[in-house]
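Undergrad: When you get a sec, could you give me coordinates for this:
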Amino acid sequence: MQTWPVNPAASSACVQASSVARLVGAIASQDRTALASAILHTVQAALPSQHCAIFAHEASRNPRLLSGAGEGGPWVAIKSATAYLRDHYRADAMHQMASRRPAGIAKGEVVVCRERCEDIEEPEYREACFTALGIRERLTVLMRCASDSWLSVHIYRIAGQPSFSAQEVDTLVGLAPVIAGCVARHYASDIDGETGFRDTVTGDIGELCPSLTEREREVLMRILDGVTVNRIAEDLKLRPTTVATYRMRAYEKLGVASRRELFAAVLRRHALAQSQAPATQEAGRTGTALLHAA
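TA: Prediction:
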């Protein structure tokens, strides 16, 4: 996989006013095709592409699709995303780079990545997410939006089309700051509440029991997402019995015995934090008032 750093200060790419308006209108849109469609429309003039998919990669969780679109409709992007999210994202060199610890990209940094079908070593990933869907090549705008959160925008070119040229890659590098900014604002708007919920649960789990190991937290977060033990085992490349052992140890540390009790513990922790917040804020205001009085 090839990568190119993005320097917003050096970007001289021009975007048509109609494309800007479409991008701005797609931010926070509840239409799951809107943002991907607007990005595809923006890049089409300079680097013709057929499909676009946008993903969020959050902490130790499975990635999720934020938006998908294509010239003939969103179905190819959605089918590719479904196979990718279900079975193959761990084989993606881009995902491996994003999840590396310590991270090789600083918070707020943006890079452009390139992955050709013929360069993918994992045959099942290559077949399911590229060959079977007639996809030849992918350019990705990858941005790190938080310490453990990443956003990726995939631009796909189909078989029968020429490979992306060096000039087209340079064009996407120039457009990347605009694309990254729009996607980051769309993600921050949290239109479906899922981002806030997942972030809250992740934080609550850590605060409920700081002694949880990383593997135990990974297992618990997937359990809260409704993922089965067998599916978790596949995701983490572990045996189901090993996952069950991590679950048992985590439950013992938290003092719960089931997923329902785990949910209840997280909800109680979150409700307690919310109830204490106004009191803390009032104490802060009172302290400030006393300082001013003094």
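
Undergrad: rest of the way, CA atoms for contacts and neighbours
TA: Noted.

Undergrad: The helix or strand hosting A277 packs against which elements?
TA: Under the criterion of DSSP states H and E, A277 resides in helix 259-293. Contacts of helix 259-293 with other secondary structure elements, assessed using 3 or more C-alpha pairs under 8 Å, 6 or more residues apart in numbering; DSSP states H and E, are made with helix 194-208, helix 214-224.

Undergrad: Following the chain onward from the shortest one, which element is next?
TA: Past helix 214-224, further along toward the C-terminus, the next helix or strand under DSSP H and E is helix 229-236.

Undergrad: chain center to that following helix: distance?
TA: The offset between the C-alpha centroid of helix 229-236 and the centroid of the whole chain comes to 19 Å, using C-alpha atoms, centre = their mean, to the nearest Å.

Undergrad: Here is the second sequence; please produce its structure so I can put it next to the first one:
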Amino acid sequence: MRRWRLSPAPPAAFASPVVLTLLSGVGTQHLARSYLDAMHRLMPVTFCTVFAVGGSGRIETVSAASSYGSTAERTAERYVAQRFDLQDPNMVWLAARALPKRPQLWLGHQRAEEVADPAYRAACYGDVGIRERASVLLLLPGGQRAAVSFYRSLAQPEFGASDFEVIEAHAELLAAATAAHGRSAAATQGVVQAEFGSRLLGLSLREREVIDQLRAGRTAKEAARELGIELSTVRTHQYRAFRRLGIRTQKDLLRAA
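TA: Now for the predicted structure:
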């Protein structure tokens, strides 16, 4: 596992289709998809994930995209539900750093076998056939930290020097787009939370108990154990509560909460 600091670079001449594709997801639910599609024009990539955490430690941005199916999206949901950001070496490393006076950028490279936590390694690498990731890491003066990661599967070649050069050349653009996306999300967060709070008041007592367990990052099985009820009962209350809250997944719940 290695990381290296990126210094401000002179303006680069990017291909217009790459830039337009990369920026097309800012302020939408398709941020990682736009990054993945843009980088696909330049090199092979299997997944892309974007995770941003606020200065308080609250997850603020979660976005994932796959070259095939929805594997990355499901993995991201598991990452959030089990708070793997507290085990993720990139996010832990960023959280431990002193706050800078100016935004700082790094490039990181991590192979699956370098991940110490077995549950995190299995969920985000082994179970989905991922070999390694290359990440653009951003730390802001306010303590906000973000990681934009590109993954390669076991069927693809390892990242090489030319691949790192491509990512490094686009690092500042990726960081700026991610920061802009975060500001866009923050602008609407108050309205969304107020609306979500009013919907929570409409839930039954048992539905709120189940939702509280899920908001704490527990799985449905863990919630059933904590509440002393059957898993099928948890699933029923979860389904009804999600429908009333206007959400579909636990990731949606954690975003809105």
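
Undergrad: I'd like the TM-score for the two structures, please.
TA: Both chains were compared after superposition, and using TM-score structural alignment, normalised by the length of the second structure their TM-score is 0.68; 200 aligned residues with a C-alpha RMSD of 2.8 Å.

Undergrad: Of all the residues in the helix holding A277 of the first structure, which ones are buried?
TA: 262, 265-266, 269-270 (16 or more other C-alpha atoms under 10 Å).

Undergrad: and those, which two are the farthest apart?
TA: With distance counted by C-alpha to C-alpha, no two of those lie farther apart than L262 and H270, which are 12.4 Å apart.

Undergrad: Name all residues that make contact with Y151 of the second structure.
TA: 45-48, 130-134 (C-alpha atoms under 8 Å, 6 or more residues apart in numbering).

Undergrad: check contacts around the residue nearest the centre of the first structure.
TA: Of all residues in the first structure, the one closest to the mean position by C-alpha atoms, centre = their mean is A56, 1.3 Å from it. For A56 of the first structure, the residues meeting the contact criterion (C-alpha under 8 Å, 6+ apart) are 63-66, 149-152.

Undergrad: Is it possible to get a markdown table of those residues that adds secondary structure, neighbour count and distance to T200 of the first structure?
TA: Output for the contacts of A56 of the first structure, formatted as a markdown table (DSSP: H, G, I helix; E, B strand; the rest coil; neighbours: other C-alpha atoms under 10 Å; distance: C-alpha to C-alpha, whole Å):
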| residue | secondary structure | neighbour count | distance to T200 of the first structure |
| --- | --- | --- | --- |
| P63 | coil | 22 | 17 |
| R64 | strand | 17 | 17 |
| L65 | strand | 18 | 19 |
| L66 | strand | 19 | 19 |
| S149 | strand | 19 | 14 |
| W150 | strand | 23 | 17 |
| L151 | strand | 25 | 18 |
| S152 | strand | 28 | 22 |
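
Undergrad: possible to save the residues you listed as TSV with distance to S11 of the first structure?
TA: Shown next, in TSV, are those (distance: C-alpha to C-alpha, whole Å):
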residue	distance to S11 of the first structure
P63	29
R64	29
L65	28
L66	26
S149	25
W150	22
L151	20
S152	19
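
Undergrad: so which of those comes closest to M1 of the first structure?
TA: Each of the contacts of A56 of the first structure was checked against M1 of the first structure using C-alpha to C-alpha; the closest is S152, at 14.8 Å.

Undergrad: So which residues of the second structure form strands?
TA: In the second structure, strands defined by DSSP state E lie at 2-6, 47-53, 59-66, 104-111, 130-139, 145-153, listed in chain order.

Undergrad: what's the closest of those strands to A175 of the second structure?
TA: A175 of the second structure lies closest, by C-alpha to C-alpha, to one member of the strands of the second structure: strand 130-139, at 6.6 Å.

Undergrad: check contacts around S163 of the first structure.
TA: Contact analysis of S163 of the first structure by C-alpha under 8 Å, 6+ apart lists 136-137, 157.

Undergrad: Trace it over to the second structure, please.
TA: Alignment note (TM-score structural alignment): S163 of the first structure maps to E158 of the second structure.

Undergrad: In the first structure, what residue corresponds to R33 of the second structure?
TA: Residue mapping for R33 of the second structure onto the first structure gives S37, with TM-score structural alignment as the criterion.

Undergrad: where's its match relative to F130 of the first structure, distance?
TA: Using C-alpha to C-alpha, to the nearest Å, S37 of the first structure is found at 20 Å from F130 of the first structure.

Undergrad: residue ranges for the helices of the stretch 101-250 of the second structure, please.
TA: Counting by DSSP state H, counting those that start in this stretch, the stretch 101-250 of the second structure has these helices, from start to end: 118-124, 161-169, 171-200, 205-215, 220-227, 231-245, 250-256.
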